[in-house]
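> Sequence and predicted model, in that order:
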Amino acid sequence: MALPFVRLPGTTGQPPYDAFDLLATMVAVVRPDGQCLFVNAAFETLVGLSRKAVLGSSVPDFLVDAQPLRDALAAVARNDYATGRFDAVLRRPPGSHPEQLPVHVIVNQTEQGDRIVVEMIEIEQQTRLDREERTLGQVEATKELIRNLAHEIKNPLGGIRGSAQLLQMELGSKELTEYTQVIVQEADRLQSLVDRLLAPHRNAQVVGDVNIHEVCERVRALVLAEFPQGLAVERDYDISIPEFRGDREQLIQAVLNITLNAAQALEPRRTAGDAVIWLRTRAARQVTIGKTRWRLALELHIEDNGPGIPASIRDRIFYPLVSGRDGGSGLGLTLAQTFVQQHQGTIECDSQPGRTVFKITIPLP
């Protein structure tokens, strides 16, 4: 059955396509030869090009193999069938992540024979949404576990430390007091760890207007001050991204934790002088985070050319006390995830040798 268009009362000329901007899937309206007449916001976001740049181009050419779509458009135009479906791979601009995106393509007739609707659905979209939902559930369970465990540790810790100090005062031997000093020092170290575990849940947000590029520039300055040799921190900003309401210091800490991890993992490349971290911002439209859909969101990509995250911990990097670095506390990414989620956002990670990308997504008003 041909797909009808509803014309608004009192309007004439071309059917309106604005409603397609409300969809999370990619939609293009094309001629039978594939020439683009309209693309929605999701199409713009996923191909990384503006609507103006896409209009007039050949939509089949955005696929790795253009022929199946050309054949489907010709068949629908001949009325061989009203709807065609097939799987394909979308080609994205160099530097995008990923550069190739598996999609399910649906080709539909319309009541106007020279207009065909092409819809593309990310094959991994549902998998990603399911993964986000599981992650949110795991995070809530982890937060509850951390709070309970921290309080259970903190209660006897004060007694242990106080008893060690009293015992130290009664001991006359310097050799024996060294043991009580070890007890006090280790109790203080555990107290510091507990405080860090509880910090995100204890401190209230200080909400104000946040410019994500000011956050990135602050982080960049701090990282370069700590690692002045052999490391470049490159910026690729979309300056059109608006300010939003949030806690600036929390976001600085979240981005700093991820970027410092990257800088530390780049030690061999820093020695060689070719270590690079990229801070890249983009605007995304019609984004689903958890079960909530947002019209606009910012994406901050923190990318490095390091060795990648070990496969043994790749699925657990946001869990507390999990670290791939000797001497690491395993709290940096846990805190970063907590701070981002307090802004209704998410963090995703994709890592392979030579390229690791953390993507922070935060909804915009």
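That came in fine, so what should we check first?

> alpha carbons only for contacts and neighbour counts from here, please
OK.

> What ranges does the stretch 101-250 of the chain have for its helices?
125-170, 174-202, 212-226, 248-265 (DSSP state H, counting those that start in this stretch).

> cool, and the stretch 251-365 of the chain?
If DSSP H, counting those that start in this stretch is used as the criterion, the helices of the stretch 251-365 of the chain fall at 267-272, 332-341.

> how close does the residue nearest to Glu348 when sequence neighbours are not counted get to Cys216?
Nearest residue to Glu348, sequence neighbours excluded (C-alpha to C-alpha, 6 or more residues apart in numbering): Lys359, at 5.2 Å. From Lys359 across to Cys216, the span is 13 Å (C-alpha to C-alpha, to the nearest Å).

> what does Arg280 give?
Taken as C-alpha to C-alpha, the spacing of Arg280 relative to Cys216 amounts to 9 Å.

> So which of those two has more stuff around it?
Comparing Arg280 with Cys216 by neighbour count (other C-alpha atoms under 10 Å), the higher total belongs to Cys216, at 23 against 18.

> what sits against that one?
Cys216 makes contact with Ile252, Val255, Leu279, according to C-alpha atoms under 8 Å, 6 or more residues apart in numbering.

> thinking again about what came up before, just so I know, which of the helices of the stretch 251-365 of the chain lies nearest Gln191?
Taking C-alpha to C-alpha as the criterion, Gln191 comes closest to helix 332-341 out of the helices of the stretch 251-365 of the chain, the separation being 17.1 Å.

> the inter-axis angle of that closest one versus helix 174-202?
Computed with axes from the mean of the first three to the mean of the last three C-alpha atoms, to 10 degrees, the direction of helix 332-341 lies at 20 degrees from that of helix 174-202.

> What helices and strands are in contact with helix 332-341?
For helix 332-341, the contact count by 3 or more C-alpha pairs under 8 Å, 6 or more residues apart in numbering; DSSP states H and E identifies helix 174-202, helix 248-265, strand 346-352 as packing neighbours.

> A further structure is provided below for comparison with the first:
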Amino acid sequence: MSHDLPALSVLDLVPVRSDQTTGDALAATRSLAQVADDLGYRRYWLAEHHNMPAVAATNPPLLIAMVAAATSRIRVGSGGVMLPNHAPLVVAEQFALLEAAHPGRIDLGIGRAPGTDQLTRYALRHGTQGQGAGGDDPVNLFPQYVADVMSLMSAEGASMSVAGRVHPMRATPRAASVPPVWLLGSSDYSARLAAEKGLPYVFAHHFAGQGTAEALELYRSSYKSSAAHPEPQTFLTVNVAAAATHEEAERAALPQLLSMLALRTGQPLTAQRLVEEAEAVEVPAEHAGLLRAMAARWVIGNADSARSRIAELAGEYGVDEVMVHPVAGALAGTAADISPAREETLRLLAK
């Protein structure tokens, strides 16, 4: 990769297009990950979202296992596991096994948001209205859950005191290495917690679009050094569509822009449209400004302009790594098991 760019990584939500099955979307993700691996990208992270018609990234550990097995070098991780949805022991067991299978290549990114609607959250948490053990809301227990996951994954493990006896508990029998834990967020809550615990931190710039500088400054200025991470560590996440020309990139970005517009305005969600389907959509006049504002925060353009903008953003936010979310859609007639425009975005950025 060119020296004028920061290190590049990839965020994947495993989008499902209107011409794809879930199996097709998974095949396209495998192909995209292999492209990223071959091009020298640093990480490949997979999100957690539930009950969405355009997103197949419902289970990061399973996806990480698939992607890590299909690649040879790139770090593979979660961007992120939404910890309040899961028992800490289960998450610790999953990532301890992933790290044992692919030592030195696994990242555990942890988020606090539900990643879904209220009804699905209710189902994920066993119909308990979001309440955890003892009736506490798992969101309020997030700091303890993070600490529990880290303790359980460690070689020493954790212990529980029950009826006057101490019982050892480990995520895996003999951990030789532990995946680094990253805290993810779109507010200042996780920035404060990551700084307090001496953990790496990522602000969801690709989703929030604002508040990034403030969150990163809060994290850096209040960071408490830890043995594993003496210095604060962070990077930037950015939505990117790159193509041979700016016009082609704008066309390619439109399906994802319309999906995000529907999400922001409470409209029915659908599978991701093909480019031609997106171009046939009439955007209501009252939503046109929001659509333009979102597009302005994304990186959309030809190779030179996209690379230049990413370098500018890295300098603006003081990061040496940018995680790109390749949002380019597909044209009608594209083979269902690949995403050529997303792959081309990665290739153009890496030149």
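Right, received. Where do you want to start? All values reported here derive from a predicted model rather than from experimental measurement.

> Got a TM-score for the two of them?
After superposition, the two chains reach a TM-score of 0.20 (TM-score structural alignment, normalised by the length of the second structure), with 102 aligned residues with a C-alpha RMSD of 6.0 Å.

> and the longest strand anywhere in the first structure, what other elements does it pack with?
Among the segments of the first structure that qualify as a strand by DSSP state E, the longest is strand 275-289. With contacts defined as 3+ C-alpha pairs under 8 Å, 6+ apart, the packing partners of strand 275-289 of the first structure are helix 41-47, helix 125-170, strand 231-236, helix 248-265, strand 292-304.

> show me what contacts the residue nearest to Glu348 of the first structure?
When contacts are counted by C-alpha under 8 Å, 6+ apart, Lys359 of the first structure touches Glu299, Leu300, His301, Ile302, Ile347, Glu348, Cys349.

> ok, it to Val105 of the first structure distance?
As judged by C-alpha to C-alpha, Lys359 of the first structure and Val105 of the first structure stand 26 Å apart.

> go on, Gln264 of the first structure?
Gln264 of the first structure sits 42 Å away from Val105 of the first structure when distances are taken as C-alpha to C-alpha.

> what about those two, which has more around it?
The neighbour comparison of Gln264 of the first structure against Val105 (other C-alpha under 10 Å) goes to Val105, with 24 against 13.

> Who's the closest spatial neighbour of that one, skipping the chain neighbours?
Nearest residue to Val105 of the first structure in three dimensions, chain neighbours excluded: Met120, at 4.6 Å (C-alpha to C-alpha, 6+ apart).

> what residues are up against Glu226 of the first structure?
When contacts are taken as C-alpha under 8 Å, 6+ apart, Glu226 of the first structure is in contact with no other residue.

> any idea how far Leu256 of the first structure is from it?
Following C-alpha to C-alpha, the distance that separates Glu226 of the first structure from Leu256 of the first structure is 12 Å.

> In the second structure, mark out all the strands, start to finish.
In chain order, the second structure shows strands spanning 7-12, 43-46, 75-78, 81-82, 106-111, 158-162, 165-169, 181-185, 201-203, 234-242, 299-301, 321-326, with DSSP E as the criterion.

> what packs against the fifth one?
Put plainly, it is strand 106-111 of the second structure. Identification of packing neighbours for strand 106-111 of the second structure by 3+ C-alpha pairs under 8 Å, 6+ apart yields strand 75-78, strand 81-82, helix 88-101, strand 181-185.

> closest one to Ala7 of the second structure among the ones you listed?
Judged by C-alpha to C-alpha, the one of these that comes nearest to Ala7 of the second structure is strand 75-78, at 12.8 Å.

> How many neighbouring residues does the closest residue to Gly158 of the first structure other than its chain neighbours have?
Here the nearest residue to Gly158 of the first structure in space, its sequence neighbours aside, is Ala187; by C-alpha to C-alpha, 6+ apart that works out to 7.9 Å. Here the count is done by other C-alpha under 10 Å, and Ala187 of the first structure has 20 residues near it.

> Quickly note the distance from Ala187 of the first structure to Asp350 of the first structure.
With distances taken as C-alpha to C-alpha, Ala187 of the first structure is found 37 Å from Asp350 of the first structure.

> follow-up on the earlier one: can I get the strands of the second structure in CSV with mean neighbour count?
What follows is these, written out as CSV (neighbours: other C-alpha atoms under 10 Å):
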stretch, mean neighbour count
strand 7-12, 24
strand 43-46, 27
strand 75-78, 28
strand 81-82, 26
strand 106-111, 26
strand 158-162, 12
strand 165-169, 12
strand 181-185, 23
strand 201-203, 28
strand 234-242, 26
strand 299-301, 26
strand 321-326, 24
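
> would you list these in CSV and tack on distance to Leu346 of the second structure?
Supplementary listing: the strands of the second structure in CSV, determined by distance: least, C-alpha to C-alpha, whole Å:
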stretch, distance to Leu346 of the second structure
strand 7-12, 9
strand 43-46, 12
strand 75-78, 16
strand 81-82, 24
strand 106-111, 21
strand 158-162, 41
strand 165-169, 42
strand 181-185, 23
strand 201-203, 21
strand 234-242, 8
strand 299-301, 13
strand 321-326, 7
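
> Next, format the helices and strands packed on strand 106-111 of the second structure as JSON lines and append distance to Ala191 of the second structure.
Shown next, in JSON lines, are these (distance: least, C-alpha to C-alpha, whole Å):
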{"stretch": "strand 75-78", "distance to Ala191 of the second structure": "18"}
{"stretch": "strand 81-82", "distance to Ala191 of the second structure": "16"}
{"stretch": "helix 88-101", "distance to Ala191 of the second structure": "21"}
{"stretch": "strand 181-185", "distance to Ala191 of the second structure": "7"}
